[in-house]
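Novice: my questions concern the predicted model and sequence given below.
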Amino acid sequence: MGHGGNVIDELMTDHREVEEFFGRIEALPSGHKDRKLYADQATMELVRHSVAEEAYLYPAVREHVANGDAMADRELEDHAKAEQIMKDLEGCDADDPEFDRLIGMLMSEIRAHVADEEQNLFPMLRASCPPDALDKLGDKVRQAKKVAPTRPHPAAPDKPPANKLLAPGAGLVDRVRDALSGRGKAD
């Protein structure tokens, strides 16, 4: 969380981190307890990442990219699908029969979303947005991830200004819950 660089570099580094968690999950046998640990860690990173994208990246896409409204709306739909899967996954242990189905759905959804962003949205944004604006967006995204929720909240607003107002409070509550429960930490 918080890697430096412009918004595209920051978000692509997040993508690699989540893929690393997915690889760890895939390397373990079905039912292994560490699959839940890695799923929780991936979820925590994905939620922070999504909140930051919704607060800063997609408004920039709407402003700078041709047909940006449609692109941002499609990305928000992807986020909504993934967030619901993460919410369903939150209630499953690694040995729950639903766990494998849900984590497979999540990995497929996120991998398709990442490929679309990296092959289409990011190059278009890089071509249409001034470099200094991309750098400033990177700083804003890093700040947003520091206070963002760590748990999925499918009913929460996903567009400014409401998301920027509510995310820090939800983030604080989530981090307290994570600290008390040990969520995302190895035994």
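Specialist: In hand now; what should we look at?
Novice: hey, let's count contacts and neighbours off CA atoms from now on
Specialist: Noted.
Novice: show me what contacts residue 148?
Specialist: Residue 148 sits next to 47, 48, 51, 52, 167, 168, 170, 171, 172 when contact means Cα atoms under 8 Å, 6 or more residues apart in numbering.
Novice: would you indicate which residues of the lengthiest helix in the chain are buried?
Specialist: Assignment by DSSP state H gives helix 68-90 as the longest helix of the chain. Residues 68-69, 71-72, 75-76, 79-80, 82-87, 89-90 are the ones in helix 68-90 that count as buried (16 or more other Cα atoms under 10 Å).
Novice: closest to residue 143 among the contacts of residue 148?
Specialist: Nearest to residue 143 out of the contacts of residue 148 is residue 52 (Cα to Cα; 8.4 Å).
Novice: for the closest one, the count of nearby residues, please.
Specialist: By other Cα atoms under 10 Å, 27 other residues sit near residue 52.
Novice: and what of the one 5 residues further on?
Specialist: Around residue 57 sit 24 other residues, with neighbours defined as other Cα under 10 Å.
Novice: use this one as the comparison:
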Amino acid sequence: MGVAERRDQPHSGYPGHMADDVITLLHRQHAQIRSLFAQVETTTGDEREDAWHELVRLLSIHETAEEEIVHPAVKRVDGGEPVVEARVAEEHRAKELLSTMDRIGPDAEGFDTLLVQLRDDVLAHADHEEQSEFPLLREVYDQERLERMAKAVEAAEAIAPTRPHPGVESPVANLALGPVVAVVDKARDAIRKVLG
């Protein structure tokens, strides 16, 4: 199933599809991100470009939602502050690389080398979240709260930027700038779709 076909179908990891709880939702998004990296690495032409744009979109909205919902919740947990600080630093580095790659495009010279670096960084980041952040959430918050957090993540994703914006890693910055930047990003997405 191609990227364009998937976009029209509700499934885990995308706004509009309710997960059991925030941890389940984010695990599913991590799986989708892994799959999209594989597609970008193994396809060419329009299929590769479509997979790349879908990967950029998913990474951008995923990180925005984590910054607005997950990180603040983990920070409130005893011992959570250093865990979040490490994840935010990883996210910032990945956003900078993703932003550069989005500007040059998947056909540019050197893109494949950057893609390997981005993939390794993002997947290591996802593993760190799954090993250090998610257990803290599960330990401290009850199922009802985790389900409400999933709804909040999906709401945040609905207004999140669809492109990387390094330097906008705080919840306040995301809430203040996110909707404006998202409108610009979504306009660019619509133009790209029309122009092919």
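Specialist: Yep, that arrived. Treat the numbers as computed from the prediction; the structure is a model and nothing was measured.
Novice: out of the buried residues of helix 68-90 of the first structure, which is nearest to residue 121 of the first structure?
Specialist: Using Cα to Cα, those come closest to residue 121 of the first structure at residue 71, 7.6 Å.
Novice: would you mind finding the match for that closest one in the second structure?
Specialist: The alignment partner of residue 71 of the first structure in the second structure, by TM-score structural alignment, is residue 83.
Novice: start and end residues in the second structure for the helix or strand just after the longest helix of the first structure, please.
Specialist: The helix or strand immediately downstream of helix 68-90 of the first structure is helix 97-116, counting by DSSP states H and E. Taken onto the second structure by TM-score structural alignment, helix 97-116 of the first structure occupies residues 109-128 there.
Novice: repeat that for stretch 129-141 of the first structure.
Specialist: Using TM-score structural alignment, the partner range for stretch 129-141 of the first structure is residues 141-153.
Novice: helices or strands up against the longest helix of the first structure?
Specialist: helix 34-52, helix 58-64, helix 97-116 (3 or more Cα pairs under 8 Å, 6 or more residues apart in numbering; DSSP states H and E).
Novice: mean shift between it and the second structure?
Specialist: Once superposed with the second structure, the aligned residues differ from helix 68-90 of the first structure by a mean of 0.6 Å; criterion: mean Cα distance after the TM-score superposition for the first structure.
Novice: how far away from the center of its chain is that helix?
Specialist: Centroid displacement of helix 68-90 of the first structure relative to its chain, using Cα atoms, centre = their mean, to the nearest Å, is 9 Å.
Novice: got it, and stretch 177-187 of the first structure?
Specialist: That offset, for stretch 177-187 of the first structure, works out to 19 Å (Cα atoms, centre = their mean).
Novice: residue 181 of the first structure: neighbour count?
Specialist: 10.
Novice: list the contacts for the counterpart of residue 15 of the first structure in the second structure?
Specialist: Aligned by TM-score structural alignment, residue 15 of the first structure pairs with residue 30 of the second structure. Residue 30 of the second structure sits next to residue 126 when contact means Cα under 8 Å, 6+ apart.
Novice: so residue 54 of the first structure touches residue 76, yeah?
Specialist: Yes. Taking contacts as Cα atoms under 8 Å, residue 54 of the first structure lies within contact range of residue 76: 7.4 Å.
Novice: mutual contacts of these two, please.
Specialist: With Cα under 8 Å, 6+ apart, residue 54 of the first structure and residue 76 have common neighbours residue 158.
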